[in-house]
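*Asks:* no sequence on hand, only this structure:
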């Protein structure tokens, strides 16, 4: 009998440990420039992960010290948390489905460029396009040196820059004008405008001001959305695996608790009979 309750406690401790990858996924997202500026998914992940940790530890304490009322609270709370994690995993999968998974090649360039039309109608684009939202996001991006300052220090010549296949999506979409605009390279963040630049909204939006660059361009939004989609899908995979594992552990805990209760009742019956 005692071993059964110790087993329930051990299982609940495993459930608490399964919160770690969920919390880690949220912390990883918060460390990514785009996710940190958008601030949508990381806090629900961290919040749910911390809740799973707290409830799992509560279940461990309740089983180890055999507190039935606290165990009942654990089972109810963990059930609700598993359901919430599953709903979040499905939601992230749905809102990241259907958009382009990559950029587009352009002539004489090794890097990729990104098109906002690949995200038409997506929930993510709707959140980014909310009134005043993009102003906050682009201010955050402009204040992050790793976005455009690094690219300016890395590539000294046009040939180096044009052959840079490892240019990140944000560097491609936010730090330079789109290739179709026909700007003349001076430095990675300084370009000479052609006469017809204003004909294309993105071309007209470019500025050599380091605080402006192409942060107002649709290509910058597209690059950010591409990054968000990729990062969210990776976080969703971690979330899905953790949720399935947590569901299995929860089911096993229910079984172990039922067995422990049955053994307890059987022991009491035998004591009463004898």
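*Replies:* Yep, it's here. None of the values given here were measured: they were computed from a predicted structure. Numbers count the residues shown, from 1 in each chain.

*Asks:* please make it C-alpha for all contacts and neighbour counts, starting now.
*Replies:* Will do.

*Asks:* does the residue nearest to residue 188 when sequence neighbours are not counted lie in a helix or a strand, and which?
*Replies:* Taking C-alpha to C-alpha, 6 or more residues apart in numbering as the measure, residue 188 lies nearest to residue 152, with 5.2 Å between them; neighbours along the chain are not counted. Per DSSP states H and E: residue 152 is located in helix 145-154.

*Asks:* how close does residue 181 sit to residue 139?
*Replies:* To residue 139, residue 181 is 24 Å away according to C-alpha to C-alpha, to the nearest Å.

*Asks:* next one for the comparison:
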């Protein structure tokens, strides 16, 4: 069904393009060949209509390409459930290579990290409600992807909860697996650091971006449907206008 709809949309776009070009060319041709200014002026609506169809074709192609691209780069990645936790955790490697490459750019991540710090997504103030909670209450919280990835160490690291922004390393030290995990080593109780350098933080940002991009893609689909309807009405109007002129000319010929 998806292939059929894409094929129909492609065929409609191609038909509109092929239809708009002759309309524009014919309007320009007759305007140049017109003997009077009045005749030239009468060709302007034809040229404008053809240009509008051509621009709409380009708009549909652009929106369609953007929508397909959005679904392609956001079709991977999802949170993983953690036993006994109300939140999920995210891994950078689960997301598309294109998104990983973009978020890994030093300048891009520097800006993102600055925004996270300024927005105080990890809280730390009494009014945030996290300070003063015990571990059981905290583990039941439904954290956002960014809070889960950036504001606490990954569960696999084995850190012990003290408060929302302070986690103690195990008394016996990190396990061999945790010691070899870059995210476990990157965690800091410094409010300006936390897990902002963790891949889990980047994954949380990508999960948020993915959700918002999919919402935009949904809007794009609605826009495509609207443009297709407008296309169809425009093509029908053009065909109807062409048929009316044909029969009118035929009737004039009979009179002669």
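*Replies:* Arrived safely. Remember, it's a predicted structure, so these values are computed and weren't measured experimentally.

*Asks:* got a TM-score for the two of them?
*Replies:* Aligned and superposed, the two chains score 0.70 in TM-score terms (TM-score structural alignment, normalised by the length of the second structure); 205 aligned residues with a C-alpha RMSD of 2.6 Å.

*Asks:* tell me who's in contact with the residue nearest to residue 188 of the first structure.
*Replies:* Contacts for residue 152 of the first structure (C-alpha atoms under 8 Å, 6 or more residues apart in numbering) come out as 187-189.

*Asks:* using a markdown table, lay out these together with secondary structure, neighbour count and distance to residue 130 of the first structure.
*Replies:* Written out in a markdown table, the entries for these read as follows (DSSP: H, G, I helix; E, B strand; the rest coil; neighbours: other C-alpha atoms under 10 Å; distance: C-alpha to C-alpha, whole Å):
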| residue | secondary structure | neighbour count | distance to residue 130 of the first structure |
| --- | --- | --- | --- |
| 187 | strand | 18 | 33 |
| 188 | coil | 25 | 30 |
| 189 | coil | 23 | 28 |
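
*Asks:* buried residues, the helix holding residue 152 of the first structure. List them.
*Replies:* Of the residues in helix 145-154 of the first structure, those buried by neighbour count under the rule 16 or more other C-alpha atoms under 10 Å are 147-149, 151-152.

*Asks:* ok, and the closest non-adjacent residue to the residue mapped onto residue 97 of the second structure from the first structure?
*Replies:* Pairing criterion TM-score structural alignment: the partner of residue 97 of the second structure within the first structure is identified as residue 122. Of all residues beyond its chain neighbours, the one nearest residue 122 of the first structure is residue 95 (6.7 Å), with distances taken as C-alpha to C-alpha, 6+ apart.

*Asks:* gap between the one you found and residue 129 of the first structure?
*Replies:* In this structure, residue 95 of the first structure lies at 15 Å from residue 129 of the first structure, with C-alpha to C-alpha as the measure.

*Asks:* of these two, who's got more company?
*Replies:* Per other C-alpha atoms under 10 Å, whichever of residue 95 of the first structure and residue 129 has more neighbours is residue 95, with 16 against 13.

*Asks:* can you give me the helices in the stretch 1-150 of the first structure?
*Replies:* Assigned by DSSP state H, counting those that start in this stretch, the helices in the stretch 1-150 of the first structure fall at 2-17, 19-31, 33-38, 42-64, 68-96, 123-128, 133-142, 145-154.

*Asks:* with distance to residue 196 of the first structure added, can I get the ones you listed in TSV?
*Replies:* Listed next are the helices of the stretch 1-150 of the first structure as TSV, based on distance: least, C-alpha to C-alpha, whole Å:
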stretch	distance to residue 196 of the first structure
helix 2-17	59
helix 19-31	39
helix 33-38	31
helix 42-64	42
helix 68-96	36
helix 123-128	29
helix 133-142	25
helix 145-154	25
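
*Asks:* for residue 112 of the first structure, find the nearest of these.
*Replies:* Shortest separation from residue 112 of the first structure across the helices of the stretch 1-150 of the first structure is recorded for helix 145-154, at 14.9 Å, computed as C-alpha to C-alpha.
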